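Asker: return atomic coordinates for the entry below.
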Amino acid sequence: MIRINRAVYHDKVMGCWLGKNAGGTLGEPLEEKFGREEMYHVDWYPLLPEGGIPNDDLELQLIWLQLILQKGPGITPADMAQAWMDCIAYNFDEYGLSKENMQKGLLPPVCGWHNNAFKDCMGSPIRSEIWACLAPGCMKTAARYAWQDAIADHGGGESVYGEIFNAVLESAAFIMDDKFRLLEIALSSIPKTSLTYRSVRRSIENYKKGMAYEDNRNDLMNTFYNPIAQYSPLNLGFQTIGWLYGKDFGDAICKAVNCGWDTDCTGATLGAVLGIIGGASALPEKWIAPLGYEIATNMSTGGIRNLTAPTDIRELTDVVCREAEKVTRYWGCGIEFTDDPCPEGGEYNEDAEIPPLELPWLEDYKPNALSYPLGTLEAEVRYDKDAAVTGDRASKLTVVLSNPHPVEKNIEVCFRMPEGFTAELVKCANGRGEKSKGQNGEKFVLKAWGETRLEIEVSAAAGAVRDSNRGYIIFQTEGWPAVPAVPLVLLGGSRWLVSELYEGKHLEEACGLNEEEVFKTQPEGFREVWRTGNDLELSACFKKQGIVYALHYIYSREERDVVLGVPNNGRMKLFLNGKLLHRTVMQVPLRANLGNGGAQGDGSNYKVTRLEKGMNQILIKLENDITLKEGQKSHFTIGGMSEVCTKNHGMPVLDIRRTVFPWEDHL
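Answerer: As a prediction, this is how the structure comes out:
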């Protein structure tokens, strides 16, 4: 049992939000799309509007508090996915990519895992404070909430470990204040093999060796380099550096921000940590007073919507403190809130050994799997390499079916799939013999307390593939109540025609192909390829310097404004319906989002345009850069346009066809 004084706890929660707001406001004006090798040198807010700067780091956590207030402490990842749809209009990077997956039918963690180039980025580590404040001193509970949060838009990514690390550190900061003990317990909650663990550990080791602040920063940058400014393992290391070298609150958040990369995130998280440790009463008025107590949000401009949680930090703190007593009771955390005096923060033996924080559910977590408790049975659907279906190969899935009862069961399985699809049970391994034919499908025996693996292959004709393809697996158990059908969702792949390499050619040179032609038949020398996501996967085509063309068709039921992007690390020209639409403005690293903000996407390879009703031809001319060690990388993305504001640009585009050619009769 840990005893926490209510007044001290209240002060720490308020300090968390005030510190978060200060660090985010400090770093937000400096955030860029790509990390820069030069350090910043700020010692005060570069921009200071009244009330601070709106920041998704803070306002998204108001949505999670609102969800807890509505649903209670036992929220699920599916509840959080629904909150994304109801309340969050942002489409930055992983937000837009995961929301597209959600809208097409995928649930967490698969919606964060499939076709997501940003699952190692900072979208989730920045959302940790609400879980720590609701579970002070209950590190396992805070970690569990953080995991549920992170997998929605970062399934399978380093960012899941980043949010768990932050939530555990901040939860522990309510009952202890030694920075090295806090870092150790937070590190014990994530795998030692993760890049997040290695980055934070290296920053600590460098500090203890006596390495200078700037040298430590540069060592981490070189060791864990990624050009994307929001890359989370590097940012977690920079956040730690700011804390280790900071002389006081202001110096610490400035040092974190001056390391660069995702400056608002590192400053905001460190500000929150220091706010929890010292409480609001210890925060310097110089940094806090100019911001006031009202959290600036983007609700009026369309970033978030349907928000009912308080935005006044004083009211927010009161609500969180009341709700924390319910949360800790619900989970049996062993926390006693009291009005009696007790040690700073609570009762905790500062000299005790810190055991590793065991999180068995994290060890069992599979980012490519969805679980369905059915009562009579339990099913886990595991996707293979992706969650897509294409017309050139069968999509493989594994269903792990468990019998949670002491009675053997006779089971028949069948499938209900869209027209043009076939699903086949190719193997059943259950230790009681192979499958046999039943009246409606395949039959097999599932032993008491047993488990079987069903290997399934789904195939589809090219013309049958839609952007979302939904079927069902139906289990009939002889002599037992009926169970719900298990959803089987496969997103549509995209179909392309790719040319041979025009060796030695450059972007502005002719290659013998009429680039302004609207093709009526398949061009000579082009071969058909399918893609399961946005990645064009053309690196194998570029064995030498030269040009490769990629030809694609989009069928739209209506005219619509979109953001078309060909993010790549070389150079490109983009043609729409036979007309040159855009070319690379400047060569940049690959940053493959749906296109967002005033300088769409990566600031170089995106263009706002209009799709015609009916068939639209996309022709991409790509030139590689043979000097790049990582080889040619390129994606193709389609983002929708918001009528509200540019913060929503890059929204998912639904109900289009990307699997038919105009000379085919498949529409």
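
Asker: okay, CA-based contacts and neighbour counts for the rest of this
Answerer: OK.

Asker: contacting residues for Val518?
Answerer: Each residue near Val518 by C-alpha atoms under 8 Å, 6 or more residues apart in numbering is listed here: Asn577, Gly578, Gln617.

Asker: again, 6 Å this time
Answerer: Counting by C-alpha atoms under 6 Å, 6 or more residues apart in numbering, Val518 makes contact with Gly578.

Asker: and this one, so I can compare the two:
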Amino acid sequence: MPITYGTYLDKVYGGWFGKCLGGAAGAPVEGIKEIIDIKDFKEIMNTELPNDDLDLQLLWLEVLQKKGPGIKGEDLADAWYHQCWYPFSEYGYFLKNYERGIKPPLSGSFNNSFFYEGMGCPIRSEIWGFISPGKPDRAAEYAAMDARLDHGENAVFGEVFLAVIESMAFYEQDLRSLIEEGLRRIPFGSKLYRCIQMVVSCYDTKLSYLETREKILTYFGHPDFTNCIQNIGFIVLALLYGDRNMEKTIQIALSCGYDTDCTCASAAAVLGVILGYSNIEDRLLNLVQDKLVIGIDVKRKDNRIKTLAEETVQIGLSIQAQKEAGVITSIPDKVSLISWEAPGDIEIKVGYEEIPAVSAGGECYFTIQVTNHRTADWKGKLQLDNLPSGWKADLISADITVEADKNIILHNRIALDAEYNRIKDKNIIDIKLTEKGKEESKIIQFGICGMLPVKIHGIFTEQLKKQANPAHPSPHPEGCVLPSVECMCNNEVSLTREYLEENLLLEEEYPYMDILHAPEDKLDFDRKYSAEGPVCYYCSFDIWSDEKRKVWLVVGNSDGFKIWLDKELVLEKDEMRYWTPNNNSEIIELKEGRNRFVLKLLRRGKYMDFSVGFRKFEGKHYHTQKWITDLTFLR
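Answerer: As a prediction, this is how the structure comes out:
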């Protein structure tokens, strides 16, 4: 059933207002992982803080205005890279990947095993729902494309779920029906699906919202305060228990804690669409004063929420004019629509058959898809240019023909000799298409990362030494001097014990037994070496820096470790922790030229997770600094 232009604008305005109000309410307490006992969010809200929940959507709107409904993930990625500086968590890994030529959809999952299910993309769902009123499948398609820039799995499902709800909220007022619409478009049995189902069940069985919160954390909790499953659980909880009351909904989301700027903003945005701006109380409207606070580089006519709503509606109506009969009626004559040109050109897309990385003696398989959007066949030459010295490709140049409105896929392979001893982290390769009879070429770039060669100098363990309780009977026959049963079944390692001469290991020529080629920051020892029980690894790697500079050394560890840089101990921790990629950090100085790192790593539990990376140091905390991508790895 169609809705009028006035209703459409009012609901979009209400949605964006809810987004701003909820974000301002939750931002001052985000990251607190306990019940937040604040009786009135208005006492703490801060309307002067920019919010990434909204900033990136303003950028997406700008991209839509320029390119129209046929936008690709790479259009969003390119705008982000050039206009949004945020390097936090999964955003930072996206920027690191994109800078190295790894494009969507792989940019969200490669080298991002901890934050790939964060809230960074579900909070960007509104724009896709708002420009797709009553078109949930379109909203879902846009949302999934957006989400894969910097996320995977349940985070993608989360953005899709919310975008579908926001699309249907223009026509459907019942929250239960909206939740069912969202669930229909995410994988049945996924963690997010099960969490949302559980929240609805808790509500139906009359549990209090705090009891429901406890169940969410019991069954789906995660130590990362931004993890999407628990937080989307809180959003659904707040909507159900909030009784269609904006103030109560925000208050409940706030009290649940964790990623409060996201949960408060997303819940209030959904409710804002359901209610419409005209049905939100004046005392709440006055809190925000119709003002946006922006933290990134976007060009806007003004910073009013109403203007944002009008521009969003203009995009939605313009897409409607191109794609289908009107679901929005009574459009005033003064409303101008945007007309975009159809693609009508050649498109090149690179896909990786495994991972986008290569090592000495290794290979990287990838595909090149050429799509012809023209109405006539395309003939010309495809060439690979700018290959790093010593890299070999099966296909360097080929004459190709692509029929009108069809595509071809070329399979290719990059290979490196085993003796290759210098490989850059970032390796950008050009694909050049030159149409027959023309001189001008179309060039796109893609990247293949160099793997870090980690030399393994020794893997050690020793039998557990533990005295049996002399007051207990012995398990062994009389006269036998044997270890205790515990010692027979277990081993131990210690950070303080030297299993080889560590002062000699710090010298450059110390022998090694094997090389682990690491495509990501995480060094996957357990996958390569299947021996079980406690072990101590000694390993080293060498990197080349083109300049002397201070950098952040950022370490993720699950157990004890020592790190030496050029014979100096720079970081040591004797601890067992849940792995995150930023458990420990230190400011170190790389010299111009070769820098040698030696690592001593312990595994005292069943698994060992260890990662190491380098971020820029510009006098600020590493969380606000980009990852370094211009290092060279040496054998």
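
Asker: TM-score of the superposed pair?
Answerer: The TM-score (TM-score structural alignment, normalised by the length of structure 2) is 0.82; 588 aligned residues with a C-alpha RMSD of 3.6 Å.

Asker: contacting residues around the longest helix along structure 1?
Answerer: Ordering each helix of structure 1 by length in residues (DSSP state H) puts helix 6-27 first. Outside of helix 6-27 of structure 1, the residues within contact range by C-alpha under 6 Å, 6+ apart are 45, 52-53, 257, 263-264, 267-268, 271-272, 275-276, 279-280, 317, 337-339.

Asker: would Asp561 of structure 1 count as being in a strand?
Answerer: Yes. With DSSP: H, G, I helix; E, B strand; the rest coil as the criterion, Asp561 of structure 1 is located in a strand.

Asker: please name the nearest non-neighbouring residue to whatever residue of structure 2 lines up with it.
Answerer: Counting by TM-score structural alignment, Asp561 of structure 1 lines up with Lys550 in structure 2. Computed as C-alpha to C-alpha, 6 or more residues apart in numbering, the closest residue to Lys550 of structure 2 that is not its neighbour in sequence is Glu589, at 4.3 Å.

Asker: now which residue in structure 1 aligns to Lys39 of structure 2?
Answerer: Here Lys39 of structure 2 is matched to Asp43 in structure 1, going by TM-score structural alignment.

Asker: contact partners for that match?
Answerer: For Asp43 of structure 1, the contact set (C-alpha under 6 Å, 6+ apart) comprises Cys254.

Asker: how near is it to Cys254 of structure 1?
Answerer: Asp43 of structure 1 sits 6 Å away from Cys254 of structure 1, going by C-alpha to C-alpha, to the nearest Å.

Asker: how many other residues sit next to the counterpart of Gln57 of structure 2 in structure 1?
Answerer: Aligned counterpart of Gln57 of structure 2 in structure 1: Gln61 (TM-score structural alignment). Counted by other C-alpha atoms under 10 Å, the residues lying close to Gln61 of structure 1 total 18.

Asker: what sits against Gln61 of structure 1?
Answerer: Residues in contact with Gln61 of structure 1 (C-alpha under 6 Å, 6+ apart) are Arg127.

Asker: for whichever strand or helix holds it, what is the distance to the chain centroid?
Answerer: Taking DSSP states H and E as the criterion, the element that holds Gln61 of structure 1 is helix 56-71. Taking C-alpha atoms, centre = their mean, to the nearest Å, the mean C-alpha location of helix 56-71 of structure 1 is offset from the chain mean by 17 Å.

Asker: so how much does the next helix or strand after that helix differ from structure 2 once superposed?
Answerer: Next helix or strand after helix 56-71 of structure 1 toward the C-terminus (DSSP H and E): helix 77-87. Comparison of helix 77-87 of structure 1 with structure 2 after fitting gives an average deviation of 1.4 Å (mean C-alpha distance after the TM-score superposition for structure 1).

Asker: Val407 of structure 1 in helix, strand or coil?
Answerer: Looking at Val407 of structure 1 with three-state DSSP, the answer is coil.

Asker: excluding chain neighbours, what is closest to it?
Answerer: Ala448 (4.7 Å).

Asker: one step back: report the angle between the helix holding Gln61 of structure 1 and helix 6-27.
Answerer: In terms of direction (axes from the mean of the first three to the mean of the last three C-alpha atoms, to 10 degrees), helix 56-71 of structure 1 departs from helix 6-27 by 140 degrees.

Asker: what helix or strand is the aligned residue in structure 2 for Val327 of structure 1 located in?
Answerer: In structure 2, the residue matched to Val327 of structure 1 (TM-score structural alignment) is Ile319. Using DSSP H and E, Ile319 of structure 2 maps to helix 305-323.

Asker: list the buried residues of that helix.
Answerer: For helix 305-323 of structure 2, the neighbour count (16 or more other C-alpha atoms under 10 Å) marks 305-321 as buried.

Asker: mean deviation (superposed) between that helix and structure 1, please.
Answerer: Following superposition, helix 305-323 of structure 2 is found to deviate from structure 1 by 2.9 Å on average (mean C-alpha distance after the TM-score superposition for structure 1).

Asker: after that helix comes which helix or strand?
Answerer: Tracing the chain C-terminally past helix 305-323 of structure 2 and defining elements by DSSP H and E, one meets strand 328-329 next.

Asker: just checking, what packs against that following strand?
Answerer: Applying 3 or more C-alpha pairs under 6 Å, 6 or more residues apart in numbering; DSSP states H and E, one finds that strand 328-329 of structure 2 contacts strand 3-4.

Asker: what's the average distance of the strand it packs on to structure 1?
Answerer: Compared with structure 1 after fitting, strand 3-4 of structure 2 has a mean deviation of 2.4 Å; criterion: mean C-alpha distance after the TM-score superposition for structure 1.

Asker: now do the same for the residue nearest to Val407 of structure 1: helix, strand or coil?
Answerer: Secondary structure, three-state DSSP: Ala448 of structure 1 is coil.
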